[in-house]
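Next comes the sequence, and after it the predicted model I'd like to discuss.
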Amino acid sequence: MSDALNTGCFLKQLWNEPVLGVRPLHPGYEDHASEVWQVTTSSGAFVLRRSLVAGIPEVDFWQGAHHLCGVDASTLQDLRQVLTLLSGIQGVQVPRVRGEVEVEGQVYLVLEKLDGNTICSFEDQPETVMEQLGEMMARIHAQTFTWCGHPTGRVQKPLEDFHAALLDTMQMLVDRFYPAAEFRAALEHARAQLEDVPVTEASLVMLDQDPSQYLHHEGELSGLVDVEAYVIAPAALDLIGLEYVLDRKAARAVKQGYCRIRPFPDLSRVRSPYRLFCRLLSIQGKVPLEDWMNHPAFLDGLD
């Protein structure tokens, strides 16, 4: 726990009321870029967050996200802007920012604590929760952009340049982290597959789709809480990353919910190259490449 957080003086800079307890919240995976606590006061519970990194961490995920779209987990201002964007979309529940303070050069963000518990697995969730997830993703994807890059607008690339930028990022990741022949061969295959595939629109997309990013409460999807890896990219990238944490039943419910809001994107032409990108980011760890690429296409054939 941060030394500053152990001092009553620090907590008094954030709350003018008694602090009853402080509990660290761990995301459940390694290489996370933020330290997060639940702080309980006499008026309720809040979430306190600070960045753990300075600059771009030397790991595949953060290097790839930065190279492609300018993601920088060291600044909480980006997180604040992404939360503001998402909170403006009807039907999307994200924490509201309640305050910010700088102590000894470190910025801390105070966030609303949403009701609910972290989802550990989508496979044991009720169909209603998964349909609500599909609806939420569709509402987010319905907000379209004429460029790709970072939600703050700090990085903007023409839509027609996205696949070239994606291939350049994958080349960097292969050269730096995955020099084995199987990854180089997969990259060349992806290059050929994307040669004539246009990108016609982009949306807010979460690069690290995982159940742990969401909350559930009393049989309902109650919130989206981890948004620091959102970018502006084709919606198909979001859904292809999600496919790895679904089973067939959950996938059917997600697709049903999504299609209530907007047409479901065609994933078939980009599934293989986008899957390779997700693997190079290690969004679900160091899965053997052949197993990763041959994962069932759960979101196909469910109409």
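Right, received. Where do you want to start?

Please make it C-alpha for all contacts and neighbour counts, starting now.
Will do.

Residue 59 is in contact with residue 65, correct?
No - applying CA atoms under 8 Å, one finds residue 65 not in contact with residue 59, separated by 10.3 Å.

wouldn't residue 94 be in contact with residue 88 here?
No - using CA under 8 Å, residue 94 makes no contact with residue 88, being 9.8 Å away.

which of the two has more neighbours?
More neighbours surround residue 94 than the other of residue 94 and residue 88, with 25 against 12 (other CA atoms under 10 Å).

Not counting residues beside it along the chain, what's closest to that one?
Nearest residue to residue 94 in three dimensions, chain neighbours excluded: residue 224, at 5.2 Å (CA to CA, 6 or more residues apart in numbering).

quick one, what contacts the one you found?
With contacts defined as CA atoms under 8 Å, 6 or more residues apart in numbering, residue 224 is in contact with 92, 93, 94, 95, 213, 214, 215.

With residue 177 as the reference, measure out to residue 115.
39 Å (CA to CA, to the nearest Å).

Alongside the first one, take a look at this:
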Amino acid sequence: MFTYPLLTPAEQASLPTLVAEPNPIQAKFEDSTHQLFYCQTTDGEMVLKVCHEATIRSSHFWLGANHLFAANFPDSLGDIHLTHHFLQKNGALTVPGFVAANAQRFVLTRFLAGKDLDAELIADDWVIQLAEHIVKLHQCTYTSWGQLHAPKLPAIEWSGRLHQTITFLAKQKGTLIDKTLLAEVLANAENIRETEFVPMMLDLRWDQFRSGTNDLALVDLDAFVIAPRALDLVLLEYVLTPTQLALFKQHYIQTHNWPEHGADKSCYQLLLFLMNILGETDLEKWMQQI
């Protein structure tokens, strides 16, 4: 008899019966907050994602997401089925079928056939599909922000909470953050007045996607929040190459305007750096990249 790795007997009692020993899927980053396993069951191929609780507690990404957006991770895994349903209804990409989840512990989803993307080999069609997906998500607008399924934080609190989060994360980095830059960013944060909030994937990177024959699929769904549209676009400017960004914009501006960067730019740049979004360790290089 086969068992699901790292799960208690009670947790796996109602899960589909395994027909082979689950195989570990190699983590893409040393600080990965989850352990992944490929599982063959009587109900088909699946992927088990188990929280690595010690890593989550020390993750700058989740420290930032929980502090700023009240993301409540990993407790929020208990509601991740709602994220699957939301993206199936409001997004433009394939997402894995939801099977089961347990708050703080694990998610079990259906396996999506295809290949993991290589950030160095991104097809134009995938950029267009991503643009179509973001365009659809940005059509869902909110006047409050926070958790994807319960954005209860009022717009007036954004600047103050952003200021607090940048201060909090900068302390975690210690002496690595230039004090002059930090003071300038914090001053700018006080003047930000965001009024438009949209669904955002905080950890959007190409390695979170898979490609089928032609279709792009999104496989990692646990970091969606309701955030300022400007923050989402700043992240995209980091993820996309200049050529990809130009192609993305061609499709995006058919439906939405592309806002000019203001005082928010440096704030959002530093926030993303402190959350270790793309793993960059050179702050000066990061701030000059866009």
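Great, that's in hand. Remember, predicted model here, so these are calculated numbers, not experimental data.

And the TM-score between them?
Remark: TM-score between the superposed chains equals 0.86 [TM-score structural alignment, normalised by the length of structure 2]; 286 aligned residues with a CA RMSD of 2.9 Å.

quick one: what's aligned to the residue nearest to residue 94 of structure 1 in structure 2?
When structure 2 is aligned by TM-score structural alignment, residue 224 of structure 1 is paired with residue 218.

what about that match, distance to residue 93 of structure 2?
Taken as CA to CA, the span from residue 218 of structure 2 to residue 93 of structure 2 is 6 Å.

And the helices in the stretch 201-303 of structure 1, which stretches?
For the stretch 201-303 of structure 1, helices defined by DSSP state H, counting those that start in this stretch occupy the ranges 235-242, 248-259, 271-280, 289-293.

Centre of the chain to stretch 181-188 of structure 1, how far?
26 Å (CA atoms, centre = their mean, to the nearest Å).

check contacts around the spatially most central residue of structure 1.
In structure 1, the residue lying closest to the centroid (CA atoms, centre = their mean) is residue 206, at 3.3 Å. By CA under 8 Å, 6+ apart, the contact set of residue 206 of structure 1 is 227, 229, 230, 231, 238.

want to try TSV for the residues you listed, with distance to residue 155 of structure 1 as columns?
Converted to TSV, the contacts of residue 206 of structure 1 look like this (distance: CA to CA, whole Å):
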residue	distance to residue 155 of structure 1
227	17
229	14
230	13
231	10
238	19
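
wait, which of these is closest to residue 269 of structure 1?
Closest approach between the contacts of residue 206 of structure 1 and residue 269 of structure 1, by CA to CA: residue 238, at 14.6 Å.

Determine the number of other residues adjacent to that closest one.
Neighbourhood size, residue 238 of structure 1 [other CA under 10 Å]: 23.

residues touching the equivalent of it over in structure 2, list them.
For residue 238 of structure 1, the aligned position in structure 2 is occupied by residue 232, per TM-score structural alignment. Shown in contact with residue 232 of structure 2 (CA under 8 Å, 6+ apart): 200, 201, 202.

Excluding chain neighbours, what is closest to the last one?
Translated: residue 202 of structure 2. Residue nearest to residue 202 of structure 2 in three dimensions, not counting chain neighbours: residue 223, with 5.6 Å by CA to CA, 6+ apart.

That neighbour and residue 22 of structure 2, how far apart?
Relative to residue 22 of structure 2, and taking CA to CA, residue 223 of structure 2 is found at 25 Å.

From residue 291 of structure 1, how far off is residue 16 of structure 1?
53 Å.
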